[in-house]
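**Student:** I'll drop the sequence and a predicted model, then ask my questions.
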Amino acid sequence: RPHRSLSFDLIVLFPRDICPILKDPAALTAVIDLFEDHVRKNHQQLDLIVGLDARGFLFGPLLAQRLGLGFVLVRKKGKLPGTTVSVAYDLEYGKAEVEIQEDAVAPGQKVLLIDDLLATGGTLHAACELMEKLQAQIAGCLVVIELQELKGADKLKPHRVFSLLRY
């Protein structure tokens, strides 16, 4: 189980970069421990973890397995087989589109979204829009790192964001 200073330890050891976390098995375990602890305390009755392309795919399946939940992918346009639902959104430098398989989430399922970084909130907001299109219940969003000065969490309201590290 994580201890209270673990978030501080992660800030000192891995500032603004998840690559060293992935390289260090103890650090990766600590990140998943912190997410698991938060979810178990704050989110009962979840059905799925939804990971964002591509780094949400690194943390999401590990957390989903720990919680005994399924995991589904939100990907960049054109990457998923079968029928998909998509949402277009603006980036600081252009436009993008994300999609999910049409049958990945059933109406009424309670989901928690996960990604590595929250900056301006565009991609995570688009993923929330996808969940709303599929009539899922969004329990919240999880990120490893939040860049607070970019105010991405404001864009995601009313959905709550839990971040392990804030800069």
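**Tutor:** Cool, got the structure. Residues are numbered from 1 along each chain as shown.
**Student:** hey, let's count contacts and neighbours off CA atoms from now on
**Tutor:** OK.
**Student:** would you list every one of the helices in this structure?
**Tutor:** Secondary structure of the chain (DSSP state H): helices at 6-13, 19-23, 25-42, 56-67, 122-133, 152-156.
**Student:** show me what contacts the residue nearest to I11 when sequence neighbours are not counted?
**Tutor:** In space, and not counting its chain neighbours, I11 is closest to L165: 6.5 Å by C-alpha to C-alpha, 6 or more residues apart in numbering. If you count contacts by C-alpha atoms under 8 Å, 6 or more residues apart in numbering, L165 has them with 7, 10-11, 144-146.
**Student:** Tell me the buried residues within the residues you listed.
**Tutor:** 7, 10-11, 144-146 (16 or more other C-alpha atoms under 10 Å).
**Student:** want to compare, so here's the second one:
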Amino acid sequence: MSLDTLDLKSLVRTIPDYPKPGIMFRDITTLIGHADGFRAAIRRLAAPYEGEKIDAVAGIEARGFIVGGAVADRLGCGFIPIRKKGKLPWRAVGQDYQLEYGTDIIEMHEDAVKPGERVLIVDDLIATGGTAEAAVKLIKLVGGEVAGAAFVIDLPELGGVAKLSAHGVRSHALIATGGTA
């Protein structure tokens, strides 16, 4: 089977009732542990942006680091870690976002993006889009341009891609699936 026809969805494990009852957790560790599956996923995540000017890929903690770093390598650009508050060693800028109950904050180094640079946001999954939306706001805050967003999995009924679209961000996902993340 070629990398172009490999069924990536079959390589994602679904774990019921994790981390709490009623959640169907989509676990990509089985996908990234499968050599051909991982290569196929990275190729497909990067494909819409090949030939475009992408200055950096911003990966959202933690699985976004894995796939984002590989996409950055494929696109020949740098990588920016977007982390939870207090995890970066240098001066950081932050953006809060809504959780189911309350808020949280993600951060990146204040000098990670230069004004006018084009940044691709990458993560393993988009659900409600709160974290990805915060990443968009962070990149724009420091003068960067969001070139797009790419995800391994989209849970379309939760509206995350639509939320990014409202900010003018085009997104793509390799797998659309039902249920909660």
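**Tutor:** Structure received. Keep in mind that what you see is a predicted model, and the values were worked out from it rather than measured.
**Student:** which residue in the second structure lines up with the residue nearest to I11 of the first structure?
**Tutor:** Using TM-score structural alignment, the partner of L165 of the first structure in the second structure is I175.
**Student:** V39 of the first structure now?
**Tutor:** In the second structure, V39 of the first structure lands on Y49 (TM-score structural alignment).
**Student:** quick revisit: next, work out how far apart the residue nearest to I11 of the first structure and Q44 of the first structure are.
**Tutor:** Using C-alpha to C-alpha, to the nearest Å, we find L165 of the first structure at a distance of 23 Å from Q44 of the first structure.
**Student:** Now do the residue nearest to I11 of the first structure against K110 of the first structure, distance only.
**Tutor:** 25 Å.
**Student:** Tell me which residue is most central in the first structure.
**Tutor:** Geometric centre of the first structure, nearest residue: I114, 1.1 Å, by C-alpha atoms, centre = their mean.
**Student:** didn't it look like it was pressed against A139?
**Tutor:** No. Between I114 of the first structure and A139 there is no contact under C-alpha atoms under 8 Å: 11.1 Å.
**Student:** Touching both of these two, which residues are there?
**Tutor:** Joint contacts of I114 of the first structure and A139 (C-alpha under 8 Å, 6+ apart) do not exist.
**Student:** Now which residue in the second structure aligns to K95 of the first structure?
**Tutor:** With TM-score structural alignment as the criterion, K95 of the first structure matches T103.
**Student:** Not including adjacent chain positions, what is the nearest residue to that match?
**Tutor:** Y97 (5.5 Å).
**Student:** try D90 of the first structure
**Tutor:** Nearest non-adjacent residue to D90 of the first structure (C-alpha to C-alpha, 6+ apart): A96, at 6.3 Å.
**Student:** For that neighbour, give me its contacts.
**Tutor:** 76, 88-90.
**Student:** and those residues, which are buried?
**Tutor:** Counted by 16+ other C-alpha under 10 Å, the contacts of A96 of the first structure give 76, 88 as buried.
**Student:** Throw the contacts of A96 of the first structure into TSV and include distance to I32 of the first structure, thanks.
**Tutor:** As requested, the contacts of A96 of the first structure are exported to TSV (distance: C-alpha to C-alpha, whole Å):
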residue	distance to I32 of the first structure
K76	25
A88	30
Y89	29
D90	30
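**Student:** wait, which of the contacts of A96 of the first structure is closest to L63 of the first structure?
**Tutor:** K76 (21.8 Å; C-alpha to C-alpha).
**Student:** for the closest residue to the closest one other than its chain neighbours, what are its contacts?
**Tutor:** Closest residue in space to K76 of the first structure, ignoring its immediate chain neighbours: V98 at 4.5 Å, by C-alpha to C-alpha, 6+ apart. For V98 of the first structure, the contact set (C-alpha under 8 Å, 6+ apart) comprises 74-77, 86-88, 123, 126-127.
**Student:** again, but for K140 of the second structure
**Tutor:** V146 are the contacts of K140 of the second structure under C-alpha under 8 Å, 6+ apart.
**Student:** Aligned to it, what sits in the first structure?
**Tutor:** Using TM-score structural alignment, K140 of the second structure lines up with E132 in the first structure.
**Student:** related to what we said a few turns ago, from the helices of the first structure, which stretch is densest packed?
**Tutor:** Highest mean neighbour count among those (mean count of other C-alpha atoms under 10 Å): helix 122-133, with a mean of 22.
**Student:** which residues sit in contact with the residue nearest to the centre of the first structure?
**Tutor:** Counting by C-alpha under 8 Å, 6+ apart, the residues that I114 of the first structure touches are 49-52, 56, 59-60, 141-143.
**Student:** And for T30 of the second structure?
**Tutor:** Contacts of T30 of the second structure (C-alpha under 8 Å, 6+ apart): 11-13.
**Student:** Of these, just say which sits nearest to A41 of the second structure.
**Tutor:** L11 (10.6 Å).
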